[in-house]
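Chemist: Attaching a predicted model along with its sequence, questions to come.
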Amino acid sequence: MLSMRLKLAALDDFATLRRLFDDPSLSGWGGLGRPSDALIRAKYLGTRLSEVECFIVLVEEEAVGIVQMHSEGGGSAGIDLILSSAARGQGTGRLVVDAIIAPARERGIDRLTVDPDVKNEHGIRFWRAVGFELRSTTGEEVGREPYLLMCREVE
């Protein structure tokens, strides 16, 4: 069984996040190419928006991905997840989704949402497999490919 845990990103995690974003399998995540150091510090180390939390995914204490949780108000939070290619297909994503439930509950969140692109068939299958259900399809947003809005209740 994999040893996986989430570590809330802190200012001293910059080097870890830089290494993750330099991994080609994370290229383009979040609409970014290779993010600048300043953007990593602002967007992923909590200095930009207090309602967005970034967790580093550790497997056997090695950083293999990132999961963000951002409050949407009304007891709802969106999550974004990216894993390095080496961590995919081994059950890590399922462990991450299970692990994000505790901090969500602590923050009074009762519903999680995700928004995979319509063309991301693998991602859509994954989110369905971990309990997310389709709520709507959006195709009218400027600067974004059409995507699905999927939700899961926090047990």
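Modeler: Yes, it's here.
Chemist: CA only for contacts and neighbour counts going forward, please
Modeler: Fine.
Chemist: remind me, longest strand of the protein?
Modeler: Counting by DSSP state E, the longest strand found in the chain is strand 62-73.
Chemist: now the helix or strand following that strand, how far from the chain's geometric center?
Modeler: Next along the chain after strand 62-73, taking DSSP states H and E as the criterion, comes strand 76-83. Centroid separation for strand 76-83 versus its chain: 3 Å, with Cα atoms, centre = their mean, to the nearest Å.
Chemist: Please apply the same query to stretch 106-125.
Modeler: 9 Å.
Chemist: what's next to the longest strand of the chain, contact-wise?
Modeler: Defining contact as Cα atoms under 8 Å, 6 or more residues apart in numbering, one finds that strand 62-73 is touched by 16, 20, 51-58, 77-84, 86-87, 96.
Chemist: Use this one as the comparison:
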Amino acid sequence: MGTSDAVSVRPTSAADFAELRALFDDPSFHGWGGPSPLPDAVIRAKYLGARLPEVECFLVLRHGEAVGLAQLHAADDRHSGGMDLILLARVRGAGIGRAVVSILVERARSVHGWSRLTVDPEGPPCLVRLPPGPRTLHWLALLTIVSACDDSSPALR
């Protein structure tokens, strides 16, 4: 799947349960996705691919180690969607959030054809229109997202 230097994302599957359980047991994940500790049944139902194609879940990997979770979810209009991202506290501030946003913005535009993406719809609103044109325009949109969201979203810090 998408890669940016040592950071990559991989769609989750049933085989990823142990890694997701470990992430949700970390204090930096407490309260994300529901009250903590998040029951095994909730992790299986919400984060292991059962909600495809409306919700895509991705493990965030740094040098192959699971350090976070990201989601893309389609809006009702199917021309836009949202992105959620949470990282372990110990890896925040290392540029991983920016790399993941870049990977998933590209996926939202190229795979889904979305023209609009809301980053962390439950947090501070960070909305960007995704240009259909050349990659340079895409990077301008990405910089807008990161500038507007990175400092105010605890999951990206």
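Modeler: Ah, there it is. What you are looking at is a predicted structure, and each value in this text was computed from that prediction instead of being measured.
Chemist: returning to that earlier point: can you pull the buried residues of the longest strand of the first structure?
Modeler: For strand 62-73 of the first structure, the neighbour count (16 or more other Cα atoms under 10 Å) marks 63-71 as buried.
Chemist: helix or strand for the counterpart of Thr113 of the first structure in the second structure, which one?
Modeler: For Thr113 of the first structure, the aligned residue in the second structure is Thr118 (criterion: TM-score structural alignment). Per DSSP H and E: Thr118 of the second structure is located in strand 116-119.
Chemist: Whichever helix or strand comes after that strand - contacts with which helices or strands?
Modeler: Counting by DSSP H and E, the element after strand 116-119 of the second structure in chain order, helix or strand, is strand 126-129. Here strand 126-129 of the second structure touches strand 116-119, helix 135-149, going by 3 or more Cα pairs under 8 Å, 6 or more residues apart in numbering; DSSP states H and E.
Chemist: mind redoing it with 6 Å?
Modeler: strand 116-119 (3 or more Cα pairs under 6 Å, 6 or more residues apart in numbering; DSSP states H and E).
Chemist: what does the strand it packs on rub up against?
Modeler: With contacts defined as Cα atoms under 6 Å, 6 or more residues apart in numbering, strand 116-119 of the second structure is touched by 80-83, 126-130.
Chemist: Just the buried residues of the helix or strand where Phe126 of the first structure lies, please?
Modeler: Applying DSSP H and E as the criterion places Phe126 of the first structure in helix 121-129. Buried residues in helix 121-129 of the first structure, counted by 16+ other Cα under 10 Å: 124, 127.
Chemist: quick check: angle from it to strand 76-83?
Modeler: Between helix 121-129 of the first structure and strand 76-83, the angle comes out at 130 degrees (axes from the mean of the first three to the mean of the last three Cα atoms, to 10 degrees).
Chemist: circling back: how much distance is there from the longest strand of the first structure to the middle of the chain?
Modeler: In this view, strand 62-73 of the first structure has its centroid 4 Å away from the chain centroid, taken as Cα atoms, centre = their mean.
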